[in-house]
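Peer 1: sequence first, predicted coordinates after that:
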Amino acid sequence: MKVLKFGGTSVGSSKNINQVISILDNYSKNDTIICTVSAVGGITDKLLLAGKQAQNKDTQFIETYNTIKTIHYTIIDELNPNKSTPIKAYVEEKLEALKSLLDGIYLINELSPKTSDKLVSFGELLSSYIIAETMKNRNLSADRKNAQDLIVTNANFTKAEVDYSTTNKNIADYFKAAPQHITIIPGFISKSADGEQTTLGRGGSDFTAAIVAAALKVDQLEIWTDVSGMYTTNPKLVKQAYPIASISYQEAMELSHFGAKVLYPPTVQPVLDLNIPIHIKNTLEPEAIGTVISNEKSPASSPVKGISNINNIALLTLQGSGMIGIPGFSKRLFETLSQEKINVILITQASSEHSICIGIDISDAENAKTAIDAIFENEIALHKIDPIIVETGLSIIALVGDNMKNHQGISGKMFSSLGKNNINIRAIAQGASEKNISAVILESDVKKALNTLHEQFFETKTKQLNVFITGVGNVGEKLVEQIKQQKQYLKDNLKINLRVIGLSNSRNMVFNEDGIDLKSWKEQLAQGETASLDGFFEKTKALNLRNSIFVDVTANKEVANLYASYLRQSIGVVACNKIACSSEYENYSLLKRLSLKYNAPFLFETNVGAGLPVIDTLNNLVASGDKIMSVQAVLSGSLNFVFNNFNDTTKFYDVVKQAAAEGYTEPDPRIDLSGVDVARKILILARESGVEMNLEDIENTPFLSESGLKSDTVDNFYETLINDEAHYQGLYASAKAKGCQLKYVAQFNSGKASVGLQEVPEGHPFYNLEGKDNIVMFYTQRYPEQPMIIKGAGAGADVTASGLFADIIRIGND
């Protein structure tokens, strides 16, 4: 003998009901089957809505009633195309009774718990009858038995308590003589000892099935739903969630209590003492393994078995210095809540006894505050305690697992991973059994929290990075293409799942929470919404994804001004834009502090040397205890390119134009040729070595002509290069006459910095620096005579993009 239960989704359409009938038919070939069914999906909610509308004198209840009627008639016709009339006759009779009940509620303007139980019972009575009669029409040995004839309860309407002695006898007596192979039983509904209709509370259909299974001592209870078992967490919020093959009764109850809606907690109780396994199965995928709930120990695996959550939580805090050392406050608090029939979901109390926090359903918050403030009215008036504090918009997340007990580091990993993603914890609770660690967080953070914890405890050390890129011009396009090329490599070898979630240029921006398909990103961006810097930030913040990284591939001051906003949201920042790190020292210092405070990486390797590891090397020297004595460097790939290609047979204008065309200069070449760009770079190196300095502190000796320095537009600047060719030829001639090369050199020594064009003699490390290469020489306490030298390409879209990519990977490896 087997007991099966099918939920509302499983019987929510004629297609699904046909699947249910097929499953029952197959089972009945080898066993006697008892099947508990819920109301057709959504009908219970519609019944309650109609009742509420009628109570409120809203004639819309008639329309809701007609919808209920249409849904059932449609299912009957689709299941029984040639034999629907007899079934419809019974259903019509029940629907008329339903209409009369709704009319009565409308007339007396009242919907009591007793009447509510009568109202919602129609759902299961109708679905069970339709399914049973359909099976008879198909010549199956099936019949319906009304659960109200079997399950006897007290008169606690809407959540009745079962009289197991009478109920078990009724069930055993009936099934001793029942001739049919398949018995359909409506779930959820019951009757009191004096014959009044009652219900078993939320999830009561599961409860009905468990009651029957326990009474008959069957080998296994099967609960069929629309998912393939209990998942590691909510699969609608975490796509990487997967079914748990086996789980203990206690773990199942903990997960169910904390929102895993596959199972209703009281379901477990009738079968728990009898050690009857519960098998969660998927109606739409009957071959799927599902989840078995039993007392058997599951194979050793992660100490955490699942992650769950409850939304719509209000946190109530009773606090005051008058509570310290005074017994009785807790007793009075919980007695008050009990008298108001308010369920407490979470409790936590500070060891100082100064405060007690409780989590309750938000629907009870107002009633709870009124009752608690009233019971403590005297203490509040005497300022011994404060009026109850109510916080809303909260949720509870919980780690659950039998093997968590005495397993070190679980709570540390939990809170550390949440903290790194700026998920603030309002309260924490952990029982002595150590099977559950719960935390109260903002409801808006639930999705990010579940994904963060699932990645930490269930995924094979693969870290998901969610990247938002602003500025997909020359360098940005190369970065996207590099990510596209290396995406699978990162996943396979570095265990980094890198997803581009947002892209923006000066015209459009596009987002995809599941990751933009990089095969067609240009087309998607072209069809995106109008770009906005604030809009891009707000969308990134609203998505609230774990391990989010904002990548700035612009030279835009307004973008740089938004770094602080991103960091405050625990969104990492990777930038090739030098403006922020070379801005006023107070702003630079603020960004550094925000990065530490909000656990948000702030990386800008490409600010100096494009893809060369200049800043990383400098940071490692400082972190290891070395001290920077001086820095000598050629830091402009564009200027090095210009002076390596400029001579007495070329024109300075043509060489600068070529550098711009090949992407070596900024869009405005004056930034490079004026020395401002190099000054920013040496400033950043000075600051990273620990010196407080601003841009105006750097001595900048310009080499441009006077008219070039005064030019007010890019076009005007290019005109000055043509007009002042003799000035630039003079610079070249002077260096050539001395056997020197022209190099634009940055220096930092003894707290002072300078930049300017120098005539470098043969034999100097800078003399043979070719093309667009950069070179940096660090003289330190450990490298006082022979400096540490970093040399390589210092400009170009590919190498700059690779530098940005390297910073992103650094965050992934953190």
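Peer 2: Cool, got the structure.

Peer 1: okay, CA-based contacts and neighbour counts for the rest of this
Peer 2: Noted.

Peer 1: and the residue positioned nearest the centre of the chain, which helix or strand is it part of?
Peer 2: Per Cα atoms, centre = their mean, the C-alpha nearest to the average position across the chain is that of residue 448, at 2.1 Å. In the assignment (DSSP states H and E), residue 448 maps to helix 446-457.

Peer 1: give me the helices and strands touching that helix, please.
Peer 2: If you count contacts as 3 or more Cα pairs under 8 Å, 6 or more residues apart in numbering; DSSP states H and E, helix 446-457 packs onto strand 306-319, strand 389-400, helix 410-420.

Peer 1: report the angle between the axes of it and strand 389-400?
Peer 2: In terms of direction (axes from the mean of the first three to the mean of the last three Cα atoms, to 10 degrees), helix 446-457 departs from strand 389-400 by 30 degrees.

Peer 1: figure out how far helix 446-457 is from the centre of its chain.
Peer 2: Remark: helix 446-457 is offset 6 Å from the chain centroid, using Cα atoms, centre = their mean, to the nearest Å.

Peer 1: could you point out the helix or strand that follows it?
Peer 2: Next along from helix 446-457, by DSSP H and E: strand 463-470.

Peer 1: between that following strand and helix 446-457, how big is the angle?
Peer 2: 130 degrees.

Peer 1: picking up where we left off before, which residues does the helix holding residue 448 contact?
Peer 2: Applying Cα atoms under 8 Å, 6 or more residues apart in numbering, the external contacts of helix 446-457 come out as 232-233, 237-238, 240-241, 302, 304, 307-309, 395, 397, 413-414, 417-418, 421, 423, 461-464, 544-546.

Peer 1: list buried residues within these.
Peer 2: 232-233, 238, 240-241, 304, 307-309, 395, 397, 414, 417-418, 421, 423, 462-464, 544-546 (16 or more other Cα atoms under 10 Å).

Peer 1: now do the strands in the stretch 1-150 of the chain.
Peer 2: In order along the chain, the stretch 1-150 of the chain carries the following strands (DSSP state E, counting those that start in this stretch): 2-6, 33-37, 142-144.

Peer 1: and here is the other one:
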Amino acid sequence: MKVLKFGGTSVANAKNISLVKNIIANLESDKTVVVVSALGGITDLLLKTAALASSQDQTYKTILKEIEDRHLLTIKELIPIHSQSKVLSKVKSELNTLETLLEGAYLIGEITPKLSDKIVSYGELLSSYIISEYFIVEGIDVVHADSRQLIKTNSNFGKAAVNFELTNRNITSFIEDSKNSVIIMGGFISSAVNGDSTTLGRGGSDYTAAIVANAINAEVLEIWTDVSGMYTANPKIVKQAMAIPHISYEEAMELSHFGAKVLYPPTIQPVLTKGISIVIKNTFDPEAPGTLITKNKNGQGKTVRGISHVENIALVSLEGPGMVGITGISKRFFEVISTAGISVVMITQASSEHSICIGIDNQDADHAVQVINDAFDIEISLGKIKPVVAEKDLAIIALVGDNMKSHQGLSGKMFSTLGKNNVNIRAIAQGASERNISAVILKEDVKKALNTLHEEFFEENVKQLNLFVMGVGNVGAKFLNQIQSQKKYLKEKLKLNIRVIGMSNSRKMIFDEDGIPLKNWQELLNNGEEANRELFFDKVKKLNYRNSIFVDNTASQEVSETYNSYLRNSISVVTCNKIACSSAYDNYQELKDLARQYNAPFLFETNVGAGLPIIDTLKHLVASGDKILKIQAVLSGSLNFVFNNFNDTTTFHDIVKEAQVEGYTEPDPKIDLSGVDVMRKILILARESGNVLNIEDIQNNPFLPKESLETTNNEDFFKTLTKHEASFQEMYKKALDEDSKLKYVAQFEDGKASVGLQRIPKGHDFYNLEGSDNIVLFYTERYPNQPMIIKGAGAGADVTASGIFADIIRIGNF
């Protein structure tokens, strides 16, 4: 069940009401409650009429005639002549009663809050009745509900408090008993338990809709107005402003408090308690998606969601040396303001206790000055407190967003942007929730300030990525060089500004909060402080930069064990280190879960195939609903290089040494030749396919002699290769005799994985694999016979660095 509310502009005239009818006619909901405001501008006219009548100014009759004409014209334009009689009769009768009430106000020369509520309620009473009759004529199954019979309040006329227990019972009972698919009722109006008409205060029609939505547990509350949602700024002032697709209740309340007129803050409360979504829609562009308002979005979306403002603000400051250390000053100050009925929009107080500054409405400024100076007359006469003065014609601008609390530097960015454009800031306030940063400026600077801030935070904004790089050897050095060479392209074409804030090798580490100059990073690093992984993490955490990324270019298990700490602090992790993703399954899964929980990507494309898009392709296959049946692959660029170059004219020792020098193997080549590296890679692919597997579950068929496998250092390892050269030559000769080639193959099928050296015959996809290339065959439900093949360079510092770079760009595009 839905609740739809249409504001005054949506029902301002017959043309607009016909648009509302089209929206209702196209609804698919079984039962819908439609709440409507008074015809556009009528409420203001009613208030004006009442004020004139109570001052015994007979011109109230002229305005009353205008009100009558507006309603009668609307009826005649909407409803065919043959159906008008009943509607005209009812409306004229109500207007006659209204006229009698106004005559009473004129005769006694005053208007009470009770009488004012009764008079002003006619706007919604008449509009809801006329619209319901029009819908009936148009064939819509509708019934008109008198809101006064359903929504019950106390007798606080002008802003009545709702009796929710009684109101909820009335609403649910009425809707359950109604057989009609559409119920139309007027917003804003209600009644006390004794039947006296009451109103719900400013924004009352929105509030009515929220009350109904709460009572019936509506699936959604739609508020239809004349704009396509809540905007990043006032579109009438900032032409480039855009509708915000999705915000939280809290963000919507902040924006509403600070001038976003499409929603009144108390509206949110009844639906907030039940988690009912709100959608702001445009009556004049119903296909536009509008703005969805829901519970907190858990850190998703833009840091700043909107820039709002309130005009006609005055600053009043209480200050003086006599305030310092004196208890009760603040209490007295705010009691005076409260007793005078003055609403405070903003508060700021210096930590020195020397002053308290409040923002209030311009129209309350003179009264505030008078009552405050009277209350502190003694302190002022003794020179302990300065006489209070008001600074008028100001405005408040505010940055709003749930995620602002987790990103430093926003205030500085806001104030520096304003300062560069000569916008003077008179006062600043930021709540503990850090959801709102407010500044008071001159009213005349509002347009310039809003446009300047919108340009800075929303228009063609270059996204800054802050990198913290661990490991600057072969791969790390190539990676830093690639960043340096592509910096201009990324900024111009992809709107990404990549900065390396920190870097470390095994000996030294450096940080530069403005970005490390990459032209001479080696020299800077050599002069850095002593490397320490814990201190490195502490520094990254303390800096708390937005879009922070930890980049691990090492093969260190100790470094891989720090990933969870980074992810828990919403710091993304990009790595070519395979240890974490091939560790115990629970650890692998925890890292994936942390990445989702803290919205910090954990990317490791280079774990398999260096720069080849193997893992990314696999993820897309699984995400699209395909199922992996079998994986066959040559995943070691180093082993492929070795066996492609090893023959009866070379030695196995020399070829492995060459592979190490070229950077194709790990620093410890036994990791590659023992099959451990390939085991890790096929394990990662199996896990990314959705399988629960550990390294010990993989069958390893080693080709190295036992003596080679048992060595503990590279020197001894290479000695054993020379010692067992004959056995390596024998392996080569057997393959040659069978017209085959030696390839180290990994396979996963039916939940089982294995790795080992195989003789590959001619015609096989692996046979012609050259150099250090990798190849992966994905057999899936969609590719059962002819597999999807990914092939290319699978080892080397350059391609590995480019894969890391690609993961960084992926994060930049998230």
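Peer 2: Arrived safely, thanks for sending. Fair warning: this is a prediction, and the values are worked out from it, not measured in the lab.

Peer 1: coming back round to it: check the mean deviation of the helix holding residue 448 of structure 1 from structure 2.
Peer 2: Mean deviation of helix 446-457 of structure 1 relative to structure 2 after superposition (mean Cα distance after the TM-score superposition for structure 1): 0.6 Å.

Peer 1: and the angle from that helix to strand 306-319?
Peer 2: Angle, helix 446-457 of structure 1 to strand 306-319, by the same axes, to 10 degrees: 120 degrees.

Peer 1: just to revisit the earlier point, quick one: map the residue nearest to the centre of structure 1 onto structure 2.
Peer 2: Taking TM-score structural alignment, residue 448 of structure 1 has residue 448 as its aligned residue in structure 2.

Peer 1: repeat that for residue 706 of structure 1.
Peer 2: So, by TM-score structural alignment, residue 706 of structure 1 is left unmatched.

Peer 1: count of neighbours near residue 706 of structure 1?
Peer 2: 12 (other Cα atoms under 10 Å).

Peer 1: next one: it from residue 714 of structure 1, what distance?
Peer 2: Computed as Cα to Cα, to the nearest Å, the residue 706 of structure 1 to residue 714 of structure 1 distance reads 15 Å.

Peer 1: check residue 357 of structure 1 too.
Peer 2: Residue 357 of structure 1 sits 64 Å away from residue 714 of structure 1, going by Cα to Cα.

Peer 1: tell me which of those two has more neighbours.
Peer 2: Remark: of residue 357 of structure 1 and residue 714, residue 357 carries more neighbours, 22 against 14, as counted by other Cα under 10 Å.

Peer 1: check contacts around that one.
Peer 2: Counting by Cα under 8 Å, 6+ apart, residue 357 of structure 1 has contacts 315-318, 347-349, 427.

Peer 1: which of those are buried?
Peer 2: The neighbour-count test (16+ other Cα under 10 Å) marks 315-318, 347-349, 427 as buried among the contacts of residue 357 of structure 1.

Peer 1: can I get these in TSV with distance to residue 53 of structure 1?
Peer 2: Formatted as TSV, these follow (distance: Cα to Cα, whole Å):
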residue	distance to residue 53 of structure 1
315	31
316	32
317	35
318	37
347	36
348	39
349	42
427	38
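
Peer 1: now, which of the residues you listed sits nearest residue 390 of structure 1?
Peer 2: Of all these, residue 390 of structure 1 sits closest to residue 316, with 4.7 Å by Cα to Cα.

Peer 1: report the contact partners of the equivalent of that closest one over in structure 2.
Peer 2: For residue 316 of structure 1, the aligned position in structure 2 is residue 316, judged by TM-score structural alignment. Contacts of residue 316 of structure 2 were listed using Cα under 8 Å, 6+ apart, and they are 357-360, 365, 368-369, 388-391.

Peer 1: and the closest residue in space to residue 742 of structure 2 that isn't next to it in sequence, what does it touch?
Peer 2: Spatial nearest neighbour of residue 742 of structure 2, chain neighbours left out: residue 759 (4.8 Å); criterion: Cα to Cα, 6 or more residues apart in numbering. By Cα under 8 Å, 6+ apart, residue 759 of structure 2 lies in contact with 735, 740-743.

Peer 1: so which of the residues you listed sit within strands?
Peer 2: Counted as lying in strands by DSSP state E, out of the contacts of residue 759 of structure 2, are 740-743.

Peer 1: now render the residues you listed as JSON lines, adding distance to residue 27 of structure 2 and neighbour count.
Peer 2: Shown next, in JSON lines, are these (distance: Cα to Cα, whole Å; neighbours: other Cα atoms under 10 Å):
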{"residue": "740", "distance to residue 27 of structure 2": "69", "neighbour count": "19"}
{"residue": "741", "distance to residue 27 of structure 2": "68", "neighbour count": "22"}
{"residue": "742", "distance to residue 27 of structure 2": "67", "neighbour count": "23"}
{"residue": "743", "distance to residue 27 of structure 2": "64", "neighbour count": "24"}
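
Peer 1: specify which member of those is nearest to residue 109 of structure 2.
Peer 2: Nearest to residue 109 of structure 2 among these, counting by Cα to Cα, is residue 743 at 102.9 Å.
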